[in-house]
Each structure stands twice: as structure tokens, then as C-alpha cells.
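# task: produce atomic coordinates for the following.
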Amino acid sequence: MPSPQTTSDEAVTRLRRLDCCAVSDALDQLGLKGQVTGVPKRSGSNGRIAGRVVTLKLHDGPRPDGPVRHLGTTAVELAGPEDVIVVEQRTGLDAGCWGGLLTLGAKLRGVAGVVADGPVRDIDEAREYDFPIFSTALTALTARSRVVEAETNGAIEPWGVPVCAGDYVIADSSAIIFISAEQAPHVLDAAEAIALKEAAMAKALLSGKPISAVMSGDYEHMLEAERVSA
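Modelled structure (predicted):
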């Protein structure tokens, strides 16, 4: 059985200290894309998930050659505590791209969560397991005879965003954001600087400084100014 990556990833640690708004601002500052909004969190009490991406692509075509495996099982066996499984099921069919047994398997391996561009089923089980799932839709319809696994850890385009295995994702109630592995150091540096500045502004408000002074013209042009200086 494949084992999850056990070495600690500093980028995951840093990403988990941030939120999607700070990361989104960092992408804006750097002229990058990757934000997806309007996708609800369906389960899990943790407010935010973040980690390396393990990809899972489904389609309504023939099964790949080789031994028959149920969709998603390879992704679960490849993933670990610093990973988020990202599923693309963009066939247009009402068919589950993730379900209860996969959720339990991922929970037992400590996987950080699942982000699915497609319908997820057995969501009540995911809630009982307190396992974080973000998805476009819910369904009771099985994948069997409808969709199959096309590839694990290949390139996917959830919500039209190019994503590769080993990229990074963060998701909370504001958004889902994908960050390429190549751009991650720059995005993290920018997001941490933005978060630090906003923390200082919050401290100023708590000390009694007027909000109009705290959120002045400097704040309005903060990302623009940082982009020029970068």
C-alpha cells in the first residue's frame, strides 16, 4: 500500500496560519489567479483546511487499463495529514465523486480534507466523522455505472483552475484558493506580510484609534503599493 509523505512541509505549516482573504490579496498583489468562491463547506467543524494537493479526476468514459479499483482509493492511500484531496468530476452527471467509505478511509489516514468540483454523497457520514469536505453539490446517486476514475495525481482543472499534484490549496468559508508549487514561496511571503499589517491595524483599532485613520488611503492602496515595490 502506498504511504503518505511523512516529511514536514514548511509551506503547509505557513499556509495553515493564514486565511483565504489574506492569500487572495497576495494573489492580487502578485497578479496571479487561483481563487474560487461560492463553494460551501459541507462538513467538518474546523473552520479552515490547507495542504498539498493530491488530485483525483473522474470521467464518464471507459476505465483505465489495469486492475479494477474503486474510484478514489488510490488517492486516499497516497494522502496523509498534510494533504488535501482535490476531486474533479465535471461530467455534468449527477453522480457522487466522493462517498462515506472514502471519507472514513481518509479520516483514518489523517487526511486534512476534500475539495470536490462535483457532487458528494453520504454527507451525513462525513459530518459524523467530523471530516472537512467542500463541494459544489450533494447527491445520493452512486458513481457505479455512471463515472469512473480517469487518473490520480494527474493535472486537473477544478472550477477551471489548472491544478497539479503537489500544488497547494487552502479553503475556508470565504473561498477555495489554489497555489502552484512554483509560486507558493512568493504567495506565502506576500500573504504573511499582508496578515501582519492587518493584525497591526486591528491592534490599533482595539487601542482606540479611529477606524477612518486606521483604514486610510494607505490601506486602500496597500496592494498596489506592494506590487510596485515587489
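
# going forward, measure contacts and count neighbours with C-alpha atoms only.
Fine.

# who touches Val53 in this structure?
83-86, 164-169 (CA atoms under 8 Å, 6 or more residues apart in numbering).

# secondary structure class for it?
Under DSSP: H, G, I helix; E, B strand; the rest coil, Val53 falls in the strand class.

# which SSE is the spatially most central residue of the chain in?
The centre of the chain sits closest to Val169, judged by CA atoms, centre = their mean, with a distance of 3.6 Å. Take DSSP states H and E as the rule and Val169 turns out to sit in strand 168-171.

# what's the very next helix or strand once past that strand packed up against?
As assigned by DSSP H and E, the chain's next helix or strand after strand 168-171 is strand 176-179. Secondary-structure packing of strand 176-179 (3 or more CA pairs under 8 Å, 6 or more residues apart in numbering; DSSP states H and E): helix 20-30, strand 35-36, strand 168-171.

# contacts for strand 176-179, please.
20, 23-24, 34-37, 39, 161, 163, 167-171, 187.

# return the member of the residues you listed nearest to Arg48.
Checking those against Arg48 by CA to CA gives Ala171 as the nearest, at 5.7 Å.

# quick one: that closest one and Ile133, what's the gap?
Ala171 is 10 Å from Ile133, where distance means CA to CA, to the nearest Å.

# comparing the two, which shows the higher neighbour count?
More crowded of Ala171 and Ile133, by other CA atoms under 10 Å: Ala171, with 30 against 26.

# would you confirm that that one contacts Arg52?
No: contact criterion CA atoms under 8 Å: Ala171 and Arg52 do not qualify, at 12.0 Å.

# buried ones in whatever helix or strand Ala126 lives in?
Counting by DSSP H and E, the element that carries Ala126 is helix 123-129. Within helix 123-129, the residues scored as buried using 16 or more other CA atoms under 10 Å are 123, 125-127, 129.

# next up, for comparison:
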Amino acid sequence: MAEHVLAGLSTCEISDALIKLGVTHGGYMPGLNRLSPSRDSEDVLSGPALTVQMVPSSDPNAPKLDQHFVDLAQKDTIMVIAAPLHLKNAVWGGLMTAGAQARGVLGVVISGRCRDLTEHRAAGFPVFARGLSTLGQSTFTRPSSVGDGIDIEGPSENTFVRVETGDWIVGDINGVVCVSQDLIEAVGAVARKGKAADERCMKELLEGAGVRATLKKWRQ
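Next comes the predicted model:
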């Protein structure tokens, strides 16, 4: 299972592996930082994605859900929400966390904003987001799909990280990455090789070896 293949790997190690495998954005979704349970927590959020697309409430063409999107949550998944970046309202609040926790959701990753931060922290619920807002969701945005592929702004201009339901999400103190299902095994193997090389580099650097020579020896 993916949780075993990628266990113990940091988001940095996973991104390095993805780049070596030809994924130019490294799976990295910039600007998504841990807000709960604390900003400096060293816990790792890891699990399969369940995607949610938000659209402006005024959008007359996007599909409308007949249920609240949290009611469609699945146990042992990470809800990944794509919200319109030009809108500054929250798309996740304390009531959403309560409903998600009751359904066994592992955490939420939001390309957008959340609110009620003290409630998420009190619940110990992992939340990664672009930032905070005092504004609620329904006046400004609404969910248009759950489970369909979404695009998250990537690390360079005009790049996007495609997230499909079932792709593997890892979030830690460095940020959030997405690994597509078809690359999980390869990423695990390449990342572990890179991790071992970096451990050798660290050992030699602490012993006084030159940085350039050490990197050339172990990382090329």
C-alpha cells in the first residue's frame, strides 16, 4: 500500500524523486501551509485524496450538488479542495471539521482559505491552507463537484498540479505534495535512494568534508 511505500519520506524527498522521474513541478502545491493542529507540528499527514471543486456562487453553469460536500466524505481520505484564488472567503470552517472527523477523514488540504482556526486546533484536525479569512463560504463560493480531478496552482507560471481522487497526498512542516497513483511505487524507490545519499552527505559534511566534493560523490 502507498502508506507503506512512502512512509518515513519527507515532502522534500518526495518532490526530489518526482523531479527525477520527469514530473517538473515535483508534485508541490505552493502556498499550502499547515495551520492546524499547529504551524510547527512535525506530524505528517498522509493519505489518498478526495477532491472537491469550489466555484463562485454566482456561476450559473457549474453543476450543483444535492448534498453538502462534507456529507460525501469518505473514511481515511484527505479532502483536497480547489477554490477560486481571486475570492478571499474561507471554504472550510469548524463545523466542516466536526463533520469530517465524524466520518473518519484524515485531514483537509485547501487551495484557498479556512476560518475558525481555534476550533480545528482544539479538535486536533490537520488543516493545510493558503491562509485565513473571517468570511464564510456560502455567500461567495459553492462546491460544484466531489471526486473529479482538480487543478492546483503549481510552483511556476502557468503550471498546475493535477489531483485525482485516489492520488497520494503528503503534508508536513515543509508543505504539501501530490503523487499520482501510477507513480507511487517508483517515487518510493527513488526517494529512498535519495534519502540514503543525503544521509551519507550529512555524515561527511559534519565530519568537515567539502560541500562540493561531497555532493558530487553522493548525489550525482
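
# before we move on, the earlier item: tell me the most buried of the helices and strands packed on strand 176-179 of the first structure?
Highest mean neighbour count among those (mean count of other CA atoms under 10 Å): strand 168-171, with a mean of 27.

# which strands and helices sit next to the longest helix seen in the second structure?
Assignment by DSSP state H gives helix 184-206 as the longest helix of the second structure. Helices and strands touching helix 184-206 of the second structure, by 3+ CA pairs under 8 Å, 6+ apart, are helix 2-5, helix 11-20, helix 211-219.

# can you tell me what part of the first structure the second one aligns to?
Under TM-score structural alignment, the counterpart of helix 11-20 of the second structure in the first structure spans residues 20-29.

# after superposition, how close is the matching stretch to the second structure?
Mean deviation of stretch 20-29 of the first structure relative to the second structure after superposition (mean CA distance after the TM-score superposition for the first structure): 1.3 Å.

# who touches that stretch?
Against stretch 20-29 of the first structure from outside (CA under 8 Å, 6+ apart): 33-35, 170-172, 174-177, 187-188, 190-192, 194-195, 223-224, 226-227.

# cool, and stretch 31-42 of the first structure?
Outside stretch 31-42 of the first structure, the residues that touch it by CA under 8 Å, 6+ apart are 24, 27, 123, 127, 132-136, 159, 161, 172-179.

# switch to 7 Å and redo it
With contacts defined as CA atoms under 7 Å, 6 or more residues apart in numbering, stretch 31-42 of the first structure is touched by 24, 27, 133-136, 161, 173-179.

# ChimeraX command to pick out the buried ones of these?
In ChimeraX, selecting the buried portion of these, with burial taken from 16+ other CA under 10 Å, looks like this:
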select :24,27,133,134,135,136,174,175,176,177,178,179
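
# list the buried residues for the longest helix of the second structure?
Neighbour-count burial for helix 184-206 of the second structure [16+ other CA under 10 Å]: 184-185, 187-188, 190-192, 194-195, 197-198, 200-202.

# can you check stretch 151-159 of the first structure too?
Quick answer for stretch 151-159 of the first structure (16+ other CA under 10 Å): 151-153, 156-159.

# how about JSON lines for the residues you listed, with distance to Arg69 of the first structure added?
Conversion of these to JSON lines gives the following (distance: CA to CA, whole Å):
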{"residue": "Glu151", "distance to Arg69 of the first structure": "12"}
{"residue": "Thr152", "distance to Arg69 of the first structure": "12"}
{"residue": "Asn153", "distance to Arg69 of the first structure": "15"}
{"residue": "Ile156", "distance to Arg69 of the first structure": "20"}
{"residue": "Glu157", "distance to Arg69 of the first structure": "23"}
{"residue": "Pro158", "distance to Arg69 of the first structure": "23"}
{"residue": "Trp159", "distance to Arg69 of the first structure": "26"}
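
# which one of those is nearest Gly66 of the first structure?
Nearest member of those to Gly66 of the first structure, counting by CA to CA, is Glu151, at 12.2 Å.

# so who does the aligned partner of the closest one in the second structure touch?
Aligned counterpart of Glu151 of the first structure in the second structure: Ser145 (TM-score structural alignment). For Ser145 of the second structure, the contact set (CA under 7 Å, 6+ apart) comprises 52-53, 65.

# mapped onto the first structure, which of those hold?
Counting by both residues aligned by TM-score structural alignment, their matches' CA atoms under 7 Å, the contacts of Ser145 of the second structure that remain in contact in the first structure are 52-53.

# quick check: ChimeraX command selecting the buried ones in the contacts of Ser145 of the second structure.
In ChimeraX, the members of these classed as buried (16+ other CA under 10 Å) are selected with the following command:
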select :52,53
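
# the equivalent of Phe134 of the first structure over in the second structure: what's it in contact with?
Matched by TM-score structural alignment, Phe134 of the first structure corresponds to Phe128 in the second structure. Shown in contact with Phe128 of the second structure (CA under 7 Å, 6+ apart): 32-35, 108-110.

# Ser41 of the second structure: which of those residues is nearest?
Arg34 (8.1 Å).
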